[in-house]
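Novice: Fold the following for me, if possible:
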Amino acid sequence: MMLSSGLVFMSDTRTNAGLDNISTFKKMTIWEEPGERVLTLMSAGNLATTQAVVSLLDERSKLPEDRTPSLMKAPSMFQAACMVGDTLREVIKGLREGGQRADGAFDATLILGGQIAGSPPRLFLIYPQGNFIEAGDDTPFFQIGEIKYGRPILVRAYDPDLSFAEALKLLLVSFDSTLKANLSVGAPLDYFCYTTDSLEKKHVGRVEVDNAEFQAISTQWGNALKQALDTLPDVHLNTN
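Specialist: The predicted model follows:
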């Protein structure tokens, strides 16, 4: 999510291969070179694909610059998004050629956001084909994975001038709606609030399912919805 003060990221940690095979894996990766750049990558889709993409990007960031392109040397966020897209396409192609060929079996979708010194923060949604789109005034936030339950809340309540605390509260309400409706999404929830021009990883945390603040938000949101329903105009049934 893009805010006037920076960027906010939140991801769940549940992966599943059926209801009897549910695991917890971190879906957010942050690369930092203090004072120079901070990049955040979030993933949804095939776990083998996303882990391979993150591992390749991480390994290549540690190699000499003349050997391979690196996220930590990319001159702009646009070039970083190109590298991530190329890596995603490379991994999916390799997995398909080396294993089963079912359409979409190895697909994954990524969100890349961050800032490189000298340029403003930017946010990208990267598709399995390696192409991407960028967030802007008309589309200030991206969602990947299971989006339909939490999206209406973001659409109605998003404001670019939200504080980080307010944005996190909004995201928790959005995730709470998704958690209650879909078993494929689950806590704990990881978050990162990036302040524009800070060029450092600072506000990073995890919200466990039994977190007192999260439970209070969930309960009060449910009660508020019931109270709001009671205040709406009555619907009159047609008697014809």
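Novice: okay, CA-based contacts and neighbour counts for the rest of this
Specialist: OK.
Novice: Now tell me what touches the longest helix seen in the chain from outside.
Specialist: Using DSSP state H, we find that the single longest helix of the chain is helix 77-98. Helix 77-98 is touched from outside by 49-50, 52-53, 56-57, 69-71, 74, 106-108, 112-116, 122, 124, 126-132, with contacts defined as CA atoms under 8 Å, 6 or more residues apart in numbering.
Novice: tell me the centre residue of the protein?
Specialist: residue 42 (4.7 Å; CA atoms, centre = their mean).
Novice: Another sequence for comparison is provided below:
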Amino acid sequence: MTYCVAMRLEAGLVFLSDSRTNAGVDQVSTFRKMTVFENPGDRMLVLMSAGNLSISQSVRQIIADRSAVGGRSIWTASTMDEAAQIVGEAVRTVYERDAKSLREFGIDFNVSLIFGGQIKGERCRLFQVYSAGNFIESHNENTYFQIGEAKYGKPIIDRVISTTTPLDEAAKCALISMDSTLRSNVSVGLPLDLLIYEADKFSVTRFVTIDEKNQYFHMIRTTWGKQLKAVFEGIDDPVWNAATDTSPNALSTMESRSQPVRVAPPAAIAAPNADPAPLQTLAEQNRPRQQH
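Specialist: Here you go, the predicted model:
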């Protein structure tokens, strides 16, 4: 599995991918998931992949082969939309060639792609390409795409990223998103590829491969965990069954007590005269007992 994230901002684009692939706990390998198609001064395009590795490598090879023989290719496409169509056509070509054989061996045709960049004469654009070869484009309402193990790294992006976010701040957010994913899922792993593209440069402006020795990413991993714990500890515990308007942190109030759905035990084993214990408040639980 893998995790890739890309962000489209007013200032440019941010791409981040891991390099873990595995076919079981004893078959873990490293394959880079990011490919750059760059013609300085004319276009800068990035392709990232997740899913079945053989499928994604076949798609990338078809794109590269078509680029080499001339004609309609991502090197000659006049718009990013046309280039995304070419990527989608490559996915469908692999599907028509391999899907039936894979299905006979119980293997689903599973591939997801993020494709983005800028062609001269257009703004920066970002697309997500699906297994059917169809795609969607990022707009201001949704400034980023994720593929692979997306769920762990999504909350920080939703809270932080907007179209006006500066590139370095977006890169920091992407790395925190990746760190959250690395911590929660062993199918995602180092090294990482991080590419920052400044709008209208038409060439890669910043790129780094990040391993466990990278100073900044080590700081992110350490600091983010400490800061999260500090914020968590700074939030008050809930107050149960508080009187109305007596606590700003009431989880429940005296006027709105609720009960769980209870299943009564069989009559033969039910304890005599046993009634459910009253639900306590935190204040009752913590109140010192009076001496008699």
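Novice: before we move on, the earlier item: ok now do the residue nearest to the centre of the first structure, which residues does it touch?
Specialist: Counting by CA under 8 Å, 6+ apart, residue 42 of the first structure has contacts 11, 27-29, 110-112.
Novice: what does residue 240 of the first structure give?
Specialist: Contacts of residue 240 of the first structure by CA under 8 Å, 6+ apart: none found.
Novice: Would you mind measuring from it to residue 108 of the first structure?
Specialist: Distance of residue 240 of the first structure to residue 108 of the first structure, computed by CA to CA, to the nearest Å: 52 Å.
Novice: can you give me the helices for the first structure?
Specialist: So, for the first structure - with DSSP H - the helices run 47-60, 77-98, 151-157, 164-181, 212-231.
Novice: What residues sit buried inside the last one?
Specialist: Applying a neighbour-count criterion of 16 or more other CA atoms under 10 Å, one finds 214, 217-218 buried in helix 212-231 of the first structure.
Novice: before we move on, what about the first one?
Specialist: Across helix 47-60 of the first structure, burial judged by 16+ other CA under 10 Å covers 47, 49-54, 56-58, 60.
Novice: mean shift between that helix and the second structure?
Specialist: Helix 47-60 of the first structure, aligned to the second structure and superposed, deviates on average by 0.7 Å (mean CA distance after the TM-score superposition for the first structure).
Novice: Could you tell me where that helix falls in the second structure?
Specialist: Helix 47-60 of the first structure corresponds to residues 53-66 in the second structure, going by TM-score structural alignment.
Novice: ok so, going back, distance to residue 202 of the first structure and neighbour count for the contacts of residue 42 of the first structure - can I get that in JSON lines?
Specialist: Formatted as JSON lines, the contacts of residue 42 of the first structure follow (distance: CA to CA, whole Å; neighbours: other CA atoms under 10 Å):
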{"residue": "11", "distance to residue 202 of the first structure": "17", "neighbour count": "25"}
{"residue": "27", "distance to residue 202 of the first structure": "18", "neighbour count": "22"}
{"residue": "28", "distance to residue 202 of the first structure": "15", "neighbour count": "23"}
{"residue": "29", "distance to residue 202 of the first structure": "14", "neighbour count": "13"}
{"residue": "110", "distance to residue 202 of the first structure": "22", "neighbour count": "29"}
{"residue": "111", "distance to residue 202 of the first structure": "19", "neighbour count": "24"}
{"residue": "112", "distance to residue 202 of the first structure": "18", "neighbour count": "26"}
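Novice: Check these against residue 190 of the first structure and report the nearest one.
Specialist: Among these, residue 11 lies closest to residue 190 of the first structure (CA to CA), at 5.3 Å.
Novice: correct me, but that closest one touches residue 28?
Specialist: Yes - taking contacts as CA atoms under 8 Å, residue 11 of the first structure lies within contact range of residue 28: 6.7 Å.
Novice: Spit out the residues that contact those two alike.
Specialist: Joint contacts of residue 11 of the first structure and residue 28 (CA under 8 Å, 6+ apart) are 42, 190.
Novice: residue ranges of the strands in the stretch 1-150 of the second structure, please?
Specialist: Per DSSP state E, counting those that start in this stretch, the stretch 1-150 of the second structure carries strands over the ranges 3-9, 12-17, 20-22, 28-30, 34-39, 43-51, 111-119, 125-129, 135-137, 144-148.
Novice: right, and these - which one's nearest residue 195 of the second structure?
Specialist: Closest approach to residue 195 of the second structure among the strands of the stretch 1-150 of the second structure (CA to CA): strand 12-17, 5.1 Å.
Novice: Which part of the first structure matches the closest one?
Specialist: Going by TM-score structural alignment: strand 12-17 of the second structure matches residues 6-11.
Novice: mean shift of that stretch relative to the second structure?
Specialist: Mean for stretch 6-11 of the first structure is 0.4 Å (mean CA distance after the TM-score superposition for the first structure).
Novice: How far does that stretch sit from its chain's centre?
Specialist: Offset of stretch 6-11 of the first structure from its chain centre (CA atoms, centre = their mean, to the nearest Å): 7 Å.
Novice: what's in contact with that stretch?
Specialist: Applying CA under 8 Å, 6+ apart, the external contacts of stretch 6-11 of the first structure come out as 1-2, 27-28, 42, 113-114, 121, 164, 167-168, 171, 189-196.
Novice: my read: residue 145 of the first structure touches residue 45, true?
Specialist: Yes - between residue 145 of the first structure and residue 45 there is a contact at 6.8 Å, judged by CA under 8 Å.
Novice: Touching both of those two, which residues are there?
Specialist: residue 109.
Novice: No more questions from me, cheers.
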